[in-house]
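Trainee: Turn this into a model:
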Amino acid sequence: MEVPGVRSVTIGRVLSATLLAVVLTVLAAGCGSDSSDELNGITRVPPAKTENVALPDESPESKGKTVALKGEDGGLMLVYFGYTSCPDVCPTSMADLRLALADLDPEQRERVQVSMVTVDPKRDSGKVLNGYLGHFFNQGEYHSLRTEQPGKLARAEKAFGASHELGKPDAEGEYDVSHTAQIYAVDDRGVVQVEWPFQTDPELISQDLKNLLENNSNPDA
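Mentor: This next block holds a predicted model:
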């Protein structure tokens, strides 16, 4: 759906960025080994770390409270950088993630949080972001992360190796929005255990989640 004032990056550009990430990861893997070799997604060597990254959460439960970008004890946080006006890549990624999470049992599902960080806070108010995520997940299952401070957003992206760019507005005020389209799985130590490129099969994501949860510490321990 075309949204006035916004044009999304093309899928081709997203796939080009994803291919680069895969190539870099393969090269890094040749220099060492990792216990997550059996995972379907991309594992970096060394892994990205986000333990010192936090952003305001606009979800109804948090109401602006700052949330660390890492899983709760024994759990995982799935982090995605995107924007609600995205016509293709973002809704596809969220729909795939919803399917992957539906394959978890109730105990596993309770240990997984979903966090979307908007890269277009000018248009994505907290209300807009909550409404968008509410189409894919139940209330209480997601964090709507939003900051109007470019420096905070840039630091969060840097920790994950992500990026975005807002194009120059044209005469009608429309502009391109390009962004990294990975989904990142962060454990309770703030370590990115795996990331999934755009259009990864939801079944493969689900397999990775089950694997990580099984090998992570017991949330009640």
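
Trainee: C-alpha only now, for contacts and for neighbours.
Mentor: Noted.

Trainee: Next, residue 17: secondary structure please.
Mentor: helix (DSSP: H, G, I helix; E, B strand; the rest coil).

Trainee: Pull the number of nearby residues for it.
Mentor: 16 (other C-alpha atoms under 10 Å).

Trainee: contacting residues for it?
Mentor: Contact analysis of residue 17 by C-alpha atoms under 8 Å, 6 or more residues apart in numbering lists residue 180.

Trainee: Repeat that for residue 184.
Mentor: Residue 184 neighbours (C-alpha under 8 Å, 6+ apart): 77, 78, 79, 80, 160, 192, 193, 194, 195, 196.

Trainee: Now list the buried members of the residues you listed.
Mentor: Taking 16 or more other C-alpha atoms under 10 Å as the criterion, what is buried in the contacts of residue 184 is 77, 78, 79, 80, 160, 192, 193, 194, 195, 196.

Trainee: Now the fifth one: closest residue in space that isn't a chain neighbour?
Mentor: Put plainly, it is residue 160. residue 48 (5.9 Å; C-alpha to C-alpha, 6 or more residues apart in numbering).

Trainee: Just give me the neighbour total for the one you found.
Mentor: 19.

Trainee: ok, it touching residue 191?
Mentor: Yes. With contact defined as C-alpha atoms under 8 Å, residue 48 reaches residue 191; the gap is 6.1 Å.

Trainee: One more, so I can put them side by side:
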Amino acid sequence: MKKRFIVLGIVFLVIGFGIGQIIKAQMKSNSMEQDIEAEEEITSLSPAGSGSEDVATIIKAPESSQQTSMPGVSIGGAFTLVDQHGKTVTDKDFAGNYMLLFFGYTYCPDVCPTELQKMSRVMELLGEDKAAKIQPVFISVDPERDDPQTVKDYVGNFHDRLIGLTGSQEQIDAVKKAYKVYSSKVEMEGMDADNYMMNHSSFMYLMSPDGANVALYPAKDTAEQVAEDIKGKIKL
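Mentor: All right, here's what the predicted structure looks like:
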């Protein structure tokens, strides 16, 4: 009888341990799902937890071109950069016109060319009159490799009015800070130091003639959606 109770005790212990592991696994799974949902709900325009209040800003990503306001977040500001012709350019050079702006880098294999092609399509869809009020702009987040000539060669593949801007690391850091842009270098294992990638935020910014942010368009928005939204926002 005593032996029987010992056996039953061992059985219940094993069953209890198994149930505990199942519950633990389920809790971990639920936690992972919540983390994924949280990551999908917010998009970092600058690195969270970086230790700098100046750049650590997390805002919700607009779900579509119909949800573009960012209450409480100041986006935009003064900058001094260099265009693809080697000329010094400041934010004041764009005063009086809307600016459709994208931050990326010329060595970008996918998102940047896709978004700049979309920007070109948006300009076409806007029609001549409204497109004339908008200046498309590309700003490099990789000044180490993107000198003016490299930027010139790159922007020549897209809209014929696209202006490409680069600058010193200090200048790029300043404009990234003003526009709440996140970017970081990713070293490629087994490659030389010059063959690196850049992680970066991928919003298209619509800025007003006085330099205020009008809208942010996430990469998932189509050219048609962006163009339609811009038509309702710009004033001729």
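
Trainee: Could you get me the TM-score between them?
Mentor: The TM-score (TM-score structural alignment, normalised by the length of the first structure) is 0.72; 183 aligned residues with a C-alpha RMSD of 2.7 Å.

Trainee: The residue nearest to residue 160 of the first structure -> the second structure?
Mentor: Residue pairing (TM-score structural alignment): residue 48 of the first structure is matched to residue 74 of the second structure.

Trainee: what's the answer for residue 165 of the first structure, then?
Mentor: Checking TM-score structural alignment: residue 165 of the first structure goes with residue 184.

Trainee: Tell me the gap between the helix or strand harbouring its match and the middle of its chain.
Mentor: Per DSSP states H and E: residue 184 of the second structure is located in strand 183-187. Its chain's average C-alpha position is 13 Å from that of strand 183-187 of the second structure, according to C-alpha atoms, centre = their mean, to the nearest Å.

Trainee: quick one, what contacts the residue nearest to residue 160 of the first structure?
Mentor: 159, 160, 161, 191, 192.

Trainee: Restricted to helices, list these.
Mentor: Among those, the residues falling in helices (DSSP state H) are 159, 160.

Trainee: Just flag the most distant two among the contacts of residue 48 of the first structure.
Mentor: In those, two members sit farther apart than any others by C-alpha to C-alpha. They are 161 and 191, at 12.7 Å.

Trainee: okay, those two: which has more neighbours?
Mentor: It is residue 191, of residue 161 of the first structure and residue 191, that has more neighbours when counted by other C-alpha under 10 Å, with 21 against 13.

Trainee: ok, now how distant is the residue most central in space within the second structure from residue 8 of the second structure?
Mentor: For the second structure, the residue nearest the mean C-alpha position is residue 201 (1.7 Å; C-alpha atoms, centre = their mean). Applying C-alpha to C-alpha, to the nearest Å, the value for residue 201 of the second structure to residue 8 of the second structure is 59 Å.

Trainee: repeat for residue 177 of the second structure
Mentor: Separation of residue 177 of the second structure from residue 8 of the second structure (C-alpha to C-alpha): 66 Å.

Trainee: So which residues of the second structure form strands?
Mentor: For the second structure, the strands defined by DSSP state E cover 42-44, 58-60, 80-83, 88-90, 98-104, 134-140, 163-166, 183-187, 196-200, 204-207, 213-217.

Trainee: Check the ones you listed for me and report the most buried one.
Mentor: Among the strands of the second structure, the stretch with the highest mean neighbour count (mean count of other C-alpha atoms under 10 Å) is strand 163-166, at a mean of 26.

Trainee: mean shift of that strand relative to the first structure?
Mentor: In the superposition with the first structure, the average deviation recorded for strand 163-166 of the second structure is 1.0 Å (mean C-alpha distance after the TM-score superposition for the first structure).

Trainee: What's the match for residue 102 of the first structure in the second structure?
Mentor: Match for residue 102 of the first structure (TM-score structural alignment): residue 124.
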